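Trainee: Using only what follows, build the 3D model:
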Amino acid sequence: MKIILFLIFSPLFVCCNATQNQVGSKKTNVDYANTITANALKKHLYIYAGDEMEGRMTGTKGQYMASNYIRDFYVKEGIEEAPGTDNYFQNISASFFAGRRDAQPSENVVAFIKGSEKPEEIIVISAHLDHVGTDKEGNVFNGADDDGSGTVSILEIAQAFQQAVKDGNGPKRSILFLHVTGEEIGLYGSRYYTENPLFPLANTVCDLNIDMIGRVDPDKKDNPNYLYLIGSNMLSQELQDVSTEVNNKYTKLELDYKYDDPNDPNRFYYRSDHYNFAKNDVPIIFYFNGVHEDYHKMTDTPDKIEYDLMAKRAQLIFYTAWEIANRDQRIAVDKKQKKQV
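Mentor: The predicted model follows:
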């Protein structure tokens, strides 16, 4: 009798388990976020901020090598070039950098994942690809944190989204991976993009801008599990609320808003590429670890990066982008950008 009952019910048991395994095997945002690893970031950054890139000064051979490195990554991953680019490059003529001695042409590098349901709505994830080059003796300013950390974080975030696409779980809204040039000499690349957008700024949901997320502010040595967020509620309270919710659920970093103080003398809100979006009333978040002793020095090298912490910060940005991309409604803009004074 026991044998008969086992034979009768065992196929049902196997079938149910198979169903459970099939359902349970569907990947989630956590699975994709976990593909953003310290080891992968480190591998990229030792190349991207290596001496061969010669400090990535805008318009130089080293900066062009850096742009090629970024493009080659997207080609390898099967992530498409953004419509309107020339083999991933949004070319910028030397005349755009007018007023600078020895101005040379340069380029933004732009890749694109098309949304599955609302492709016309665009989430921009940005970082600047340039740095300050070399000194007169040829010493290299590697710019590992500034902004190699942001650049390679975008590569890993893009790879995570692309894996979701391959699994049939791609974002509902489109994601634009924007690597801008000329930040160090005056936010030129982001200004060029916002004056010549590949998609209408009115359709741009937000810009998540990453500029230095690989180090620890000396003031935060006792609690390195933090990240400065700047401007997250300047134009959209909902954007900050989403950011807070995903952080509380997944990454549990201390989100520090001290640089949103309008009386802060650093005025960081106006000093990175997000501002060219913000002044066009596109909601932004600027992710930043703060200034440290190696900022804009030859000692900003890959060996000083906190890779585990950097991976966690990059995962927060991925989670935020994922949530914004997949919400039923576009996040609301409830404020207008105040003019810089």
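Trainee: alpha carbons only for contacts and neighbour counts from here, please
Mentor: Noted.
Trainee: Show me where the stretch 51-200 of the chain has its helices.
Mentor: Ranges of helices within the stretch 51-200 of the chain are 61-77, 150-166, 188-195, based on DSSP state H, counting those that start in this stretch.
Trainee: looking at those helices, which is closest to residue 239?
Mentor: Judged by C-alpha to C-alpha, the one of these that comes nearest to residue 239 is helix 150-166, at 18.8 Å.
Trainee: Number of residues surrounding the residue lying closest to residue 224 once chain neighbours are set aside?
Mentor: Of all residues not flanking residue 224 in the chain, residue 216 sits nearest, at 6.1 Å (C-alpha to C-alpha, 6 or more residues apart in numbering). When neighbours are counted by other C-alpha atoms under 10 Å, residue 216 registers 25.
Trainee: Please report how far residue 216 lies from residue 307.
Mentor: 11 Å (C-alpha to C-alpha, to the nearest Å).
Trainee: before we move on, the earlier item: quick one: residues contacting the residue nearest to residue 224.
Mentor: 224, 289, 290, 292, 306 (C-alpha atoms under 8 Å, 6 or more residues apart in numbering).
Trainee: compare with the first, here's sequence two:
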Amino acid sequence: MKKIGLLFCMAILIASCSSSNNKNAKKDVTDYAKTIAASELKDMLYTYASDDFEGRKTGEPGQKKAIEFIKKQYEDAKIPSPIANGNYFQEIPEKYFKGRAKTSENVVAFIKGSEKPNEVIVISAHLDHIGISSDGEINNGADDDGSGTVAILEIAKAFKTASEEGNGPKRSIVFLHVTGEEIGLFGSRYYTDVDPIFPLENTVTNLNIDMIGRVDPKHENGKNYLYLIGSDRLSKELHDVSEAVNKKYVNLELDYTFNAIDDPNRFYYRSDHYNFAKNNVPVIFYFNGTHADYHRPSDTPDKINYEFLETRTQLIFYTAWELANRDERVKVDPKES
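Mentor: Purely as a prediction, here's the structure:
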């Protein structure tokens, strides 16, 4: 009986050690990507794209509610601002908008890199929308760009979890929510041309998210997809990294239709990544294409495909993770003579 008891105690000890080792095992990037959940994206978006935010028109009360919502998400997650302690707002004066809007704000948070903190990856989305129609209907902008806004918040929380567990990014990650996109890319242009909080020469790349929650008519076959725009315009290396990450982790259908130089829609010039690209910062613009509810009061959170949104957000997180942790920053292609 003593021998049996001894063997039983040893078995318990071995099991306990094994359990302890599993808890202390270093997590993989996939563990952090899994914290990006459709349920959390949905909860945030139903608030952010609700009537309470009055369509988030630049400079108006609804947009002020939007920036406070975003700020609270970062405060609750204990993700700091690079501007000043507790100050997440990069204020843009009324005169900058040339009469098109009142004073407005970008919202900025960041996670400092562990090895190369001066090199930064900027993940951006616009926080504004088009406000209230003349007939009083509210344009909630769930897809445009509520989807990008909540995606950034989930990505930020995933990086924060990794950082707290000693797996923080080697390069800094900047989470940039810009205002004034709908009236002319004002917020991103202010950041790049007037007050870049981090020098543009230290900005490795900009990953811009503008509408990633819906399905356009071309892709109604049920397979998850994303349009990628600009990934190879300035850095073939960035494009190759993006392709490899997608293939390794999520295997979405990546559609480059709108990346064509002669694209009649000119989407490359129509979202906030362009203000980085014109300053020679490599970019990727993530986009689901337009749909019948684009810029209409019917762009509501009940029409978002949250499972697709989850996977698309995870792809962007994986891409940012790779760019932040690889040994060398992605290189800009030499200019053709």
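Trainee: Would you report the TM-score computed for these chains?
Mentor: Taking TM-score structural alignment, normalised by the length of structure 2 as the basis, the two superposed chains have a TM-score of 0.94; 335 aligned residues with a C-alpha RMSD of 2.3 Å.
Trainee: Can you select the buried ones from the contacts of residue 216 of structure 1 in PyMOL?
Mentor: Here is the PyMOL command that selects the buried residues among the contacts of residue 216 of structure 1 (16 or more other C-alpha atoms under 10 Å):
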select buried, resi 224+289+290+306
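Trainee: just the contacts of residue 216 of structure 1 now: which is nearest residue 75 of structure 1?
Mentor: residue 306 (28.1 Å).
Trainee: which residue lines up with that closest one in structure 2?
Mentor: Matched to structure 2 by TM-score structural alignment, residue 306 of structure 1 sits across from residue 305.
Trainee: nearest to residue 132 of structure 1, of the helices of the stretch 51-200 of structure 1?
Mentor: Among the helices of the stretch 51-200 of structure 1, the nearest to residue 132 of structure 1 by C-alpha to C-alpha is helix 61-77 (9.8 Å).
Trainee: so can I have JSON lines of the helices of the stretch 51-200 of structure 1 showing mean neighbour count and distance to residue 179 of structure 1?
Mentor: Below are the helices of the stretch 51-200 of structure 1 laid out as JSON lines (neighbours: other C-alpha atoms under 10 Å; distance: least, C-alpha to C-alpha, whole Å):
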{"stretch": "helix 61-77", "mean neighbour count": "18", "distance to residue 179 of structure 1": "8"}
{"stretch": "helix 150-166", "mean neighbour count": "22", "distance to residue 179 of structure 1": "7"}
{"stretch": "helix 188-195", "mean neighbour count": "21", "distance to residue 179 of structure 1": "8"}
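Trainee: Which secondary structure state is assigned to residue 209 of structure 1?
Mentor: strand (DSSP: H, G, I helix; E, B strand; the rest coil).
Trainee: surely it meets residue 147?
Mentor: No. Assessed by C-alpha atoms under 8 Å, residue 209 of structure 1 is found out of contact with residue 147, at 11.0 Å.
Trainee: mind checking the SS state of residue 47 of structure 2?
Mentor: Judged by three-state DSSP, the three-state class of residue 47 of structure 2 is helix.
Trainee: any idea how far it lies from residue 201 of structure 2?
Mentor: 37 Å.
Trainee: repeat for residue 70 of structure 2
Mentor: Counting by C-alpha to C-alpha, the gap from residue 70 of structure 2 to residue 201 of structure 2 is 27 Å.
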